[in-house]
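[1] Show me the folded form of this:
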Amino acid sequence: MNPSAHPRHGDRLTGGAAVFVLDGRGTVLQCTATVPELTGRPPQEVRGRPMADLVTVPGPWDGPAGHPGTVEFRTALRHRDGTPVEVDAEVLALPPGGEARFLVFAVPVAWSRHRKENQALVRALFTQDRVGLVIRDTDLVATRVNINPDLFGLDRPRNAEGLSDVRLGDIVVPEDAAAIDDQLRRVLRTGEPLIDWEHSARRRIAPDQERMLSVSAFRLEDPHGRPIGVAAVFADITEQYATRRRMALLHAAGARLGRTLDVTRNAEELVGVLVPAFADLVSVDLSDAVSQGREAGRFVPGTVLRRTAVASADGTWPPEVYQPGETVRAREAESEALCDGETVRITDMAAWRERLEIDPERLRLLFPSSAASALFVPLHARGHVLGVLGLWRNRGRTPFSEEEVPLAEEIGSRLALGLDNARRYTRERRTTEALQRSLLPPPVVRLAAAETSGRYAPASTASGTGGGWYDVIRLSGVRVAFVAGRAPGHGVNAAGAMGRLRSAVQTLADLDLPPEELLSHLDDLVTRIGEDEDHRTASVAGSLHGATCLYATYDPVTGQCLVASAGHPPPVLARGRSRTADEVALRPGPPLGGGTEPFEPVELLLHPGDVLAFHSGPLLGRTRDARAGTEHLRGAARAAADTGRPLTDVTEHFLARLREEIREEDLALLLARVDRVPSACTAFWQLPADPGLVSQARALASAQLARWGLEGLVFSTELIVSELVTNAVRYAGGPIGLRLIRDHRLVCEVSDPSQSQPYLRRARLSDEGGRGLFLIAQLAHRWGSRYTPGGKTIWTEQLLEPDGPESGPQ
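    As a prediction, this is how the structure comes out:
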């Protein structure tokens, strides 16, 4: 007899249970292969033995055979090692007429208890409704479900087996049902369980209500391992999911907002966070005052805003609404709530549209064609509304709920705080840049000596703005000085220190000192200022100690250029004839304020078309090789040496390349293309110290002016020459040099071997002299004196007549 064929007990022959077939005397005729697990004896040893030898207490097989029914009792099997194995025995009397009279089922007590617990667990799962449980066949039709059908709007009753013969599509919207069924089919196909898989499961009776399920599933198999269905356990985690999403959005917003102090970039970061996690379309509209760093004004109906940032779930911003960069206006119906800082929530865009007075402007502002619901959140900080955050959800997505408004407002408040910080940063940065630019000379300067093009490029951050500068200073005798430097520190303080340094250089330049002497005086000045300042004053006003400065003078008459440096990198010299460009072989001295060693000048001979490129350094970001920056500057200098190309184009192209990199320091760049004064525009005479030659000097000057067509300046020039030559004869001796230079102005220079400097004074009525320099000061536009290696030179400048011929080389 095959015990497993019995319809009632065939499913018990697993898990350690043993079956014995006894004859009428209680002798074992047959047993299952599981007997060794309980007795420790192989089946062949058990067969033929009395059952009484295998148990500790007598059983029904010891009485008369053929009693009806089933007898259940607890006994113990004797194990070969002497230990008893407690079992629950069930004895079934078999029909008479055959040798087998009893069928004994022995189930270990522990296994039997677990079996009963499992049955109780299954009953408890299908009778409770806190955790969803569904058993589905291989066609994914529900055979048992423990959920009340009223929750899903189903009118079929719940039977003893629970809600059955139901497909998921009868309960959940089709797209959600399809996604869940795909996962269950995978479990059926592979046998791999599904653990805590989360997905939307919106009910068909309420498709607009968001609902999230956590689903776990495993395959059901028959005793032969063949799949017969799938069991799925699910829990409603809508609230937990909303909380997690809220925390994730807040964390993402907190992590991405404020990383930059750029107003536009902050807005772009936020729309990237919200799409598609929270909305399908998002826009940020800000007032121009915020973008420009100014205080936001009062938000009133009609306030002009600019669409600063947008994002959409499909990557394409709808063409029917306002585009990025366009200006928008908040209308009365929307502004009233926004003015008070209240969020406007629209759950049905179509119904709202019917209530509003629609015109093309409002249509482009509020109604993307795909939108079904919307939120409009005012961005307010420190009592001012900075702009509006607009969020839309498309059809097919759950409309914005009342519970989601606080989340949108909290994210909006974080954006507003970041925008306000960025606005104040923008204002401070623009203030610093405005101060910096106001302290620099005009970008383009055209002189007889040179044509220059200067540019200032702020750093990528405000902390790197304020130190670099350049200058072009017109000296006497149509000479010119080129200056480049860097003040230590950053921000407004560094810009202020740079202004002080530039003023000092301009004052010293007025003395017409050689570059090395000027830097020595400047170094003494910085040292003295540093001694007078304490740390507190230096931090507020900006310290000059450690500043660098490069000073170069150029004489367009002779082509001589003298260069000296106090800790500043040398310029690049590009030759106009050979188109070569190299750094000037200059040995920089220590930065200003060191005062440890003298400054050594370098003398250059420049030709028309040569270009000097000065910079405040560093040219590239800190991560780049300094040689790469120098090579870029060489290329710019070579391009500037091409006389057919404007200098402004070269500087703009060079700075455009620099803007591609993030730089921590600002940069001042100066390109100077030098020229010469033609020999036909200069005249020089050397005279002995003879009072009788004063009239000859006047005659020579008058004749030269006549040849230049400057007869209108003959009278004043004769008086100037007469006075200066007479003073040189009387107080200095010879030889005396007289030079006239015709350029944009008429320059008259008288040189003598004396080192004593003249000074202007007012003569009294009784004085016989002392009126010469006073007269010169009245006749000349400017006048002054400078030291030379052999003495001094007194010079004057006269403006050419406005209606006279154009002067100077063009």
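
[2] drop to CA atoms for contacts and neighbour counts, all remaining ones
    Will do.

[3] mind checking the SS state of residue 388?
    Secondary structure, DSSP: H, G, I helix; E, B strand; the rest coil: residue 388 is strand.

[4] got a list of what it touches?
    284, 285, 286, 376, 377, 378, 379 (Cα atoms under 8 Å, 6 or more residues apart in numbering).

[5] switch the cut-off to 6 Å
    284, 285, 377, 378, 379 (Cα atoms under 6 Å, 6 or more residues apart in numbering).

[6] Counting neighbours, what do you get for the closest residue in space to the first one that isn't next to it in sequence?
    The one in question is residue 284. In this structure, residue 284 finds its nearest non-sequential neighbour in residue 389, 4.8 Å apart by Cα to Cα, 6 or more residues apart in numbering. Residues lying near residue 389 (other Cα atoms under 10 Å) number 27.

[7] And residue 389, how close does it get to residue 379?
    Applying Cα to Cα, to the nearest Å, the value for residue 389 to residue 379 is 7 Å.

[8] same thing with residue 299?
    Taking Cα to Cα, one finds residue 299 at 11 Å from residue 379.

[9] what do you get for residue 12?
    On the measure of Cα to Cα, residue 12 and residue 379 end up 70 Å apart.

[10] The two: who's more crowded?
    A side-by-side neighbour count of residue 12 and residue 379, using other Cα under 10 Å, places residue 379 first with 28 against 15.

[11] before we move on, what SS does the closest residue to residue 601 other than its chain neighbours have?
    Closest residue in space to residue 601, ignoring its immediate chain neighbours: residue 564 at 4.5 Å, by Cα to Cα, 6+ apart. Under three-state DSSP, the three-state class of residue 564 is strand.

[12] Next, count neighbours for residue 564.
    Neighbours around residue 564, by other Cα under 10 Å: 27.

[13] can you pull the contacts of it?
    Taking Cα under 6 Å, 6+ apart as the test, what residue 564 contacts is 515, 516, 550, 551, 601.

[14] next one: residue 218
    Contacts for residue 218 (Cα under 6 Å, 6+ apart) come out as 193, 230, 231.

[15] Shouldn't the second one be within a strand?
    Yes: secondary structure assignment places residue 230 in a strand (three-state DSSP).

[16] Quickly find the element holding the closest residue to it other than its chain neighbours.
    Excluding the flanking residues, the one nearest residue 230 by Cα to Cα, 6+ apart is residue 219, at 4.4 Å. Here residue 219 sits within strand 212-221, counting by DSSP states H and E.

[17] re the thing from before, check contacts around the residue nearest to residue 284.
    Per Cα under 6 Å, 6+ apart, neighbours of residue 389: 283, 284, 376, 377.

[18] Surely the second one is in a strand?
    Yes: with three-state DSSP as the criterion, residue 284 is part of a strand.

[19] tally of neighbours for it?
    Quick note: residue 284 (other Cα under 10 Å) scores 28 neighbours.

[20] one more, for comparison:
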Amino acid sequence: MARRDKAVLESPHAHEPATDLATATVSRLGVVTSWSDGAQRLLGHPATDVVGRVVTELLAADPSDAAWAALAGAEAWSGPAAIRHRDGSRLVLGLRASPSLDGEGLADGFVVAFAPEPARNGYEDGGGDGDGDRGGDGDGYGDDQGMLERSYAQSSVALATFDAELRYQRLNDIACEMLGATAAQLRGRRYPATVSDSASTRGFLRRLRQVVETGTPTSYDSHFDGRAWNIKMWPVKDPSGRVRGISTASFDNSAQHWAQQRLALLNEAGTRIGTTLDVVHTAQELTELVVPRLADFVSVDLLDSVLQGEEPTTEPIDATTVVLRRVAHLSAVEGVPEAAVALGAVDTYPAYSPAARCLAAGRPLLSGPEDPDFVRWIEEDDVRSAGVHRAGVHSGMAVPLRARGMTLGVAVFWRRLRPEPFQPDDLVLAEELAGRAAVCVDNARRYTRESTAALTLQRSLLPKGLPGQAAVEAAFRYLPADSEAGAGGDWFDVIPLSGTRVALVVGDVAGHGVRASATMGSLRTAVRTLADVDLPPDELLTHLDDLVTHLTHDDDGTPDSDAQDADGISATCLYAVYDPVSRRCTLASAGHPPPGVLSPDGTVTLVDLSPGPPLGVGGLPFEATELELPEGSLIALYTDGLVEARDHDMDAGLDRLCRALAAPSPSLEVTCDTLIDSLLPSPTPQPGEPPPRFSSGLGPGRSPTRFARPADDVALLLARTRALHADQVATWGLPADPEIVADARLQASRQLQAWGLEEVGFITELVVSELVTNAIRYGAAPIQLRLIRDRTLICEVSDGNSAAPHLRRARTFDEGGRGLLLVSQLTQGWGTRQTTGGKTIWAEQLLPTGQAWGSP
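    Purely as a prediction, here's the structure:
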């Protein structure tokens, strides 16, 4: 009794002396049939609320297996039991159930007697040490049960206990605050019925069931109401090891969680921002990183000078208004309802707006509806005001984008979905992210400036148009590489040569940037210079190879430390000369892909060249290939950027080139477009952006085309061959006899009369006389005279001696040396070219207006 008496005194519900005993009777079906006054005083339940109810509804925990076995067999049982008081508290009572016998000696129910029982460890067993003396001081704080009750209630973490059916058994105040309900409202209810369906609650429920099924403790990280929780779960087992319930402890680790998230964002910023050297793409990467992890909406506005690659100001912007261009924005909600400025549009920010204020101060700032300047800025713009109010924006940050002491623009962060406003720690994080993004934007700006300079230099070195000549009809395309690669060293040229011949050239300098463009310019100038002296293609490439070798070495022969790369300059070139009189084309290649030829009958072939090594290798010969091209043949020269790509090799690209070249086409311009469309990838605009349009260097009057910028430069040159017919060319073979000079003049005069060119007869006869005389005197047989009528009148004299004459000025008493001087002064130009059998000296003179071939 001492043990029970002490428990009664310490129980908050003890109102009777220790000798009072609570009793009740229960039927065999477990229904309460009577309830004593002592039971009402001990547990607070009146008889009217209890009689007729199932006795298990009064229990706070299931009885032990031994109790169930005894009652099922109508045997007496005694032991501790957890009973629920009317006020919801839990009492551990000593209980004795004795069977009640009818007239036949059969048990028809039980007589139950119970009294307060001190708990040893807070579980249903309630076992003490048998003497009832727990060493307390009589005030209720010294016993184990009271200490545990207060420890549970006063814990600094959220504690909750569930039974095996996931019904709430106990919660402390912090847990009730989390759930927004009192303990009385939750006790006895199953967890799923008390929470809304969400990923967080489903995960919590899944782990509760896992603990019940496995009996193994676990943990769970959850986010609830803007806070982060680390939840520990463990099973509550009876002495037999059976899981009777689950206890949970929820720790608020929001500060640690958000610190980890900030570190994760900073770590990702190093890998996700600045993956390209494109200003707009870099700004977009910043928005994709922080939405929705830091903000619900982010916009990035830059100064126009940044987009143009110019040097921005190093001073904080201090002006009445700030003009910025929107380059990127992103929202956690589809459709970007917060945006008041379209991508690519310019907006003017007044001095009191958050963007202008942070730029003027040079530091980030917090803003929002509680900021009068923010409200003033919003209300003055109907579009922005409607967007902000409709979206429910409640907190914002404006952060300047500054790198290397220069102001580039501003990033603005807004929250609308997340209830918690931005904190100073968020401002520090945003400033760090904006700083990293600003450095990447500035790198892209610098690259844009260099790329623009390289592209400008490259375009200044490429032909603006094609020169007038009679040998071919030509068209071209040039496409610089995409923004990452930058301007490269691809080039092409059409060079008129003597005798109405024409040189077709295409080349490729490896690398990109200003150095590649400058090298390309040097090579193109060198080719034009060498072509001016009428070198054959193979000899021209040999001289060009020597030039490249000199460009990559110092005067003492050592490699130049400023060369383009460690291996020097790497370049390829294809040089072709077409003669419309003979209709023969001579080609030589320095490591360049072969041209394609479309014959008038529609067949397409690749020229079988003997390609030499790329320029700059040195020491290896170049071989010329000669072929006859019927009038109307189409020859296509190109760089490898047209036929090579990441998804196929050059052989596949050459097959596609041949198929595209064979397609019927009304003009060379259309053929150029067909080849580009067939061999290069289609444009891939970003979502929400119009398809990219790029002017491919077609010349004045041409509209921009739909070409995508390729991964490598592309140069394409198409030429359709023409031919000079018999009525445009007159040829005579001459013996090596001085007396034949007069006859040569006569033959030339007659031909001019036939062409109706009597006006130029005197000068022509003089030129013929001088050139034929020199060939007879200083040359060797065979000697040939040829007149060509085209845009100009060309006089050519060939002989078998390869020694070329030189122009000199005769002194007063010299008898010779004046012939070539007269020729040079009376004609538009003259020159010498080497042939396989000797040389040809030519002179060209302008024709009277309307006398050129084909003139009306």
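
[21] TM value for the aligned chains?
    In this superposition the chains share a TM-score of 0.74, using TM-score structural alignment, normalised by the length of the first structure; 707 aligned residues with a Cα RMSD of 4.8 Å.

[22] circling back to that earlier point, ok, of the contacts of residue 388 of the first structure, which one's closest to residue 471 of the first structure?
    Nearest to residue 471 of the first structure among those: residue 285, at 41.8 Å, using Cα to Cα.

[23] mind checking what that closest one lines up with in the second structure?
    Under the alignment (TM-score structural alignment), residue 285 of the first structure pairs with residue 301 in the second structure.

[24] For that match, give its distance to residue 636 of the second structure.
    Residue 301 of the second structure is 46 Å from residue 636 of the second structure, by Cα to Cα.

[25] Have a look at these two and say which one is more surrounded.
    Each of residue 301 of the second structure and residue 636 has its neighbours counted (other Cα under 10 Å); residue 301 has more, 28 against 23.

[26] That one contacts residue 326, correct?
    Yes: if you go by Cα atoms under 6 Å, residue 301 of the second structure and residue 326 touch, sitting 4.4 Å apart.

[27] Residue 522 of the first structure: which element?
    Here residue 522 of the first structure is assigned to helix 515-532, by DSSP H and E.

[28] ranges for the helices of the stretch 1-150 of the second structure?
    In the stretch 1-150 of the second structure, helices defined by DSSP state H, counting those that start in this stretch lie at 2-10, 37-43, 47-50, 65-72, 144-153, listed in chain order.

[29] Report the buried residues of the last one.
    Using 16 or more other Cα atoms under 10 Å as the burial criterion, the residues of helix 144-153 of the second structure that qualify are 144, 145, 146, 152, 153.

[30] Quick one: the residues you listed as CSV, columns for distance to residue 802 of the second structure too.
    Converted to CSV, the buried residues of helix 144-153 of the second structure look like this (distance: Cα to Cα, whole Å):
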residue, distance to residue 802 of the second structure
144, 122
145, 122
146, 122
152, 113
153, 114
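
[31] Determine the number of other residues adjacent to residue 557 of the first structure.
    Around residue 557 of the first structure there are 19 other residues, counting by other Cα under 10 Å.

[32] Aligned to it, what sits in the second structure?
    Matched to the second structure by TM-score structural alignment, residue 557 of the first structure sits across from residue 581.

[33] quick one: contacts for that match?
    With contact set as Cα under 6 Å, 6+ apart, residue 581 of the second structure has these partners: residue 724.

[34] And residue 523 of the first structure, by the same measure?
    Counting by Cα under 6 Å, 6+ apart, residue 523 of the first structure makes contact with 592, 593.

[35] Please repeat the previous calculation with a cut-off of 7 Å.
    592, 593, 595 (Cα atoms under 7 Å, 6 or more residues apart in numbering).

[36] Next, find the distance separating the residue most central in space within the first structure from residue 786 of the first structure.
    Nearest to the geometric centre of the first structure sits residue 260, at 5.0 Å (Cα atoms, centre = their mean). Distance of residue 260 of the first structure to residue 786 of the first structure, given as Cα to Cα: 53 Å.

[37] what span of the second structure lines up against the helix or strand residue 406 of the first structure falls within?
    Assigned by DSSP H and E, residue 406 of the first structure falls within helix 405-438. Helix 405-438 of the first structure corresponds to residues 427-460 in the second structure, going by TM-score structural alignment.

[38] Let me know the angle separating the host helix or strand of residue 179 of the first structure from strand 212-221.
    Per DSSP H and E: residue 179 of the first structure is located in helix 174-190. For helix 174-190 of the first structure against strand 212-221, the angle by axes from the mean of the first three to the mean of the last three Cα atoms, to 10 degrees is 30 degrees.

[39] could you say what helices and strands the helix or strand following helix 174-190 of the first structure packs with?
    Next along the chain after helix 174-190 of the first structure, taking DSSP H and E as the criterion, comes strand 194-200. If contacts are counted by 3 or more Cα pairs under 7 Å, 6 or more residues apart in numbering; DSSP states H and E, strand 194-200 of the first structure sits against strand 212-221.

[40] coming back round to it: pull the contacting residues for the residue nearest to residue 230 of the first structure.
    Per Cα under 7 Å, 6+ apart, neighbours of residue 219 of the first structure: 187, 188, 191, 227, 229, 230, 231.

[41] 10 Å instead?
    Residues in contact with residue 219 of the first structure (Cα atoms under 10 Å, 6 or more residues apart in numbering) are 135-138, 184-194, 226-232.

[42] List buried members of the residues you listed by neighbour count.
    135-138, 184-185, 187-188, 191, 193-194, 227, 229-232.

[43] Can you tell me how far the residue nearest to residue 230 of the first structure is from residue 399 of the first structure?
    37 Å.

[44] same question, residue 528 of the first structure
    For residue 528 of the first structure, the distance to residue 399 of the first structure equals 71 Å [Cα to Cα].

[45] neighbour-wise, which of the two wins?
    In this view residue 528 of the first structure and residue 399 are compared by other Cα under 10 Å, and residue 399 has more residues nearby, 25 against 13.

[46] Tally up the residues packed near the closest residue in space to residue 393 of the second structure that isn't next to it in sequence, please.
    Closest residue to residue 393 of the second structure apart from its sequence neighbours, by Cα to Cα, 6+ apart: residue 416 at 4.3 Å. By other Cα under 10 Å, 21 other residues sit near residue 416 of the second structure.

[47] In this structure residue 416 of the second structure contacts residue 332, no?
    Yes: in this structure, residue 416 of the second structure is within contact of residue 332 by Cα atoms under 10 Å, at 9.4 Å.
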